[in-house]
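Asker: below: sequence and its predicted model.
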Amino acid sequence: MKPFCFSVDQITESQKASLHPMDIGLIRGYAVFDFFRTVNYKPLFLEDYLDRFIKSASKTHLNLNYTAQELEQIIHQLIQKNDLEQGGIRMVLSGGVSDNHFSPADGSLYIFCEELLMPSEEKYGQGVNLLTTEYIRPIPEIKTTNYALPVFLSADWKEKEAEDVLYHFNGIISESSRSNIFMVKDGLISTPKSNILMGITRKKILAFNDQINITDISLEELVNADEVFMSSTTKRILPITRIDGKPIGNGQVGVHTKKIMEDFKSLENKIALN
């Protein structure tokens, strides 16, 4: 964590930030957050992330007493104070301290700047393995702090050489714990439409190609795809070459995946240079 953060109502030293022990963000796991990166001191796709964060607060009945413009001003101040050329910024709105220790109340806002470790070049070059698990994330259209299941499951990911999990339910896939999913079959790119977070990186990929099919995808279709990849803020576009240890297609990073990786990197570089 970087030295300075925004805590409740002011920029302060990060080590001085605190959360009330009865906040339902802590005792009930009820809070929302968002996370984005800086590139050359510029917050990447900031308008999109702020829009999603503000909507998440509204949908979860949490009072966010700052406008998008006020949040943007705070974020730029933090970038400068923390000298955050390349890194991550995490916004968290807690559930608050309520009379019955259960219902949403007036939450507290925190904005932290962090170091950010992207996947290795080996992972981008060879792809990663996902482990399937039957699950739908609670209120999946909202970016809540409820990551209990994947955190629990992550204890043996290293042993199983897994990057993350892949959620499915009633035979239909949705997302990974921190990423959206895409597949390629016979040249057609598809991505799930149901029980997912509307990812910002996903949104940019859809803008590259208006022929991408947004539809329900079965687990059977996915494991028989020619290519599979995931998208997220912290991974950009990361190839998935194995699911449950079994190869996807020929087990190599596919040409469509490589093209989208290049397109996204070009978009990022363009923003960084402007």
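Answerer: Noted; the coordinates are in hand.

Asker: use CA for all of it now, contacts and neighbours both
Answerer: Fine.

Asker: neighbours of residue 228, how many?
Answerer: Counted with other Cα atoms under 10 Å, the neighbours of residue 228 add up to 29.

Asker: list the contacts of it.
Answerer: Taking Cα atoms under 8 Å, 6 or more residues apart in numbering, we find residue 228 in contact with 181, 182, 183, 184, 222, 239, 240, 241, 248, 257.

Asker: just to be sure, the third one is in a helix?
Answerer: No - counting by DSSP: H, G, I helix; E, B strand; the rest coil, one finds residue 183 to be strand, located in no helix.

Asker: for it, give me its contacts.
Answerer: Counting by Cα under 8 Å, 6+ apart, residue 183 touches 189, 190, 191, 222, 225, 226, 227, 228, 229.

Asker: picking up where we left off before, out of the contacts of residue 228, who's nearest residue 169?
Answerer: When the contacts of residue 228 are compared for distance to residue 169 (Cα to Cα), residue 222 wins out at 13.4 Å.

Asker: in addition, the following structure is provided for comparison:
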Amino acid sequence: MSIGYFNGDYIQLDQAVVPIDERGHQFGDGVYEVIRVYDGKPFMLDEHLRRLITSARAIKLQVEQSEEHFKALILEAVQKSNLLDCDVYLQITRGIAVRKHLFPEAPLSVSMTVRPMRVIEDSVRENGVTAMFHTDERWANCYIKSLNLLPNILAKQTAQDRGCFEAILVKDGYVTEGTSSNVYILKDGTVYTTPLSKQILSGVTRMAVEKVTHSLGIPFIEKMFTPDELLGADEVFMTSTSSEILPIVKVDEKDINQGNAGELTLKMHKKFKELIK
């Protein structure tokens, strides 16, 4: 069953628990992670927790709990949910205090949900999804996985309204990433993706993709590429915790690989599933 957690207590998801002066609620003053659990085992949990702590430090959240504490908390919550395949959302905020911009003297708030895994149907993956280009209007520190996602939400909704699965963000003439994904192109048997910087999130699934490409003997190169280069690619795909490795077959109404899911992309996803096991 789906369950929630807030500052030490397990709760029902429809139970009201967040005070009006919670800084995550009022300012988006916090960070989060989404961890996927397969067969009761969190996938790449250490990498997720390292990124969580890195994000917390970047916004000057003084997290006293260790990564081992959060690991135990997640495992306990998954066990209580009785869900084998699920998505865990973990959030840390600057706590509960009277609203003002300066940091308060208050303990941090920790909340979490455990819900059944959102699964992308095999038919969707085999047929691929569509996307559109959208100007990257986000702030300068996208490497921080913060709660401030309004530009992402607006771009994602624009894509949805136009019948697309994802919006591919473009800044200064180059692709950065998706609204909730990393983006890759395949050209002449080589995978290219945007180099890590403050402008993009260091995706945990991206780390897995790098391992997968190496195991398959596919070169993996970090290199900036333009929208035109993306449209001219042999294959295009996106990755995230929830979408895993997902082919993109059309961008701005222009077919990629004649509108078919790429053979190498599907091969990488098959290898990714083996990595999970």
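Answerer: Yep, that arrived. The shown structure was predicted, so the numbers you read here are calculated from the model rather than taken from an experiment.

Asker: before we move on, back to that, which ones among the contacts of residue 183 of structure 1 are found in helices?
Answerer: Among the contacts of residue 183 of structure 1, the members found in helices (DSSP state H) are residue 222.

Asker: measure how buried the counterpart of residue 168 of structure 2 in structure 1 is and give me the count.
Answerer: The alignment partner of residue 168 of structure 2 in structure 1, by TM-score structural alignment, is residue 166. When neighbours are counted by other Cα under 10 Å, residue 166 of structure 1 registers 25.

Asker: now swap in residue 67 of structure 1 and tell me
Answerer: Residues near residue 67 of structure 1, counting by other Cα under 10 Å, number 12.

Asker: the helix or strand encompassing residue 90 of structure 2 vs structure 1, average offset?
Answerer: Using DSSP states H and E, residue 90 of structure 2 falls within strand 86-93. Superposing on structure 1 and averaging over aligned pairs (mean Cα distance after the TM-score superposition for structure 1), strand 86-93 of structure 2 comes out at 0.7 Å.

Asker: in the very next helix or strand once past that strand, what's buried?
Answerer: Tracing the chain past strand 86-93 of structure 2, the next element assigned as helix or strand by DSSP H and E is strand 109-116. The neighbour-count check on strand 109-116 of structure 2 (16 or more other Cα atoms under 10 Å) flags 109, 110, 111, 112, 113, 114, 115, 116 as buried.

Asker: do the same with stretch 208-224 of structure 2
Answerer: For stretch 208-224 of structure 2, a neighbour-count test (16+ other Cα under 10 Å) marks 208, 209, 211, 212, 213, 218, 220 as buried.

Asker: roughly how far out does it sit from the chain middle?
Answerer: 19 Å (Cα atoms, centre = their mean, to the nearest Å).

Asker: mind listing the strands for the stretch 51-200 of structure 2?
Answerer: For the stretch 51-200 of structure 2, applying DSSP state E, counting those that start in this stretch gives strands covering 86-93, 109-116, 129-135, 166-171, 174-178, 182-187, 190-193.

Asker: mean deviation of the third one from structure 1?
Answerer: Think strand 129-135 of structure 2. Compared with structure 1 after fitting, strand 129-135 of structure 2 deviates on average by 1.1 Å (mean Cα distance after the TM-score superposition for structure 1).

Asker: packing partners for that strand?
Answerer: Applying 3 or more Cα pairs under 8 Å, 6 or more residues apart in numbering; DSSP states H and E, one finds that strand 129-135 of structure 2 contacts helix 150-161, strand 166-171, strand 244-251.

Asker: please redo it, this time with the cut-off set to 7 Å
Answerer: Packing partners of strand 129-135 of structure 2 (3 or more Cα pairs under 7 Å, 6 or more residues apart in numbering; DSSP states H and E): strand 166-171, strand 244-251.
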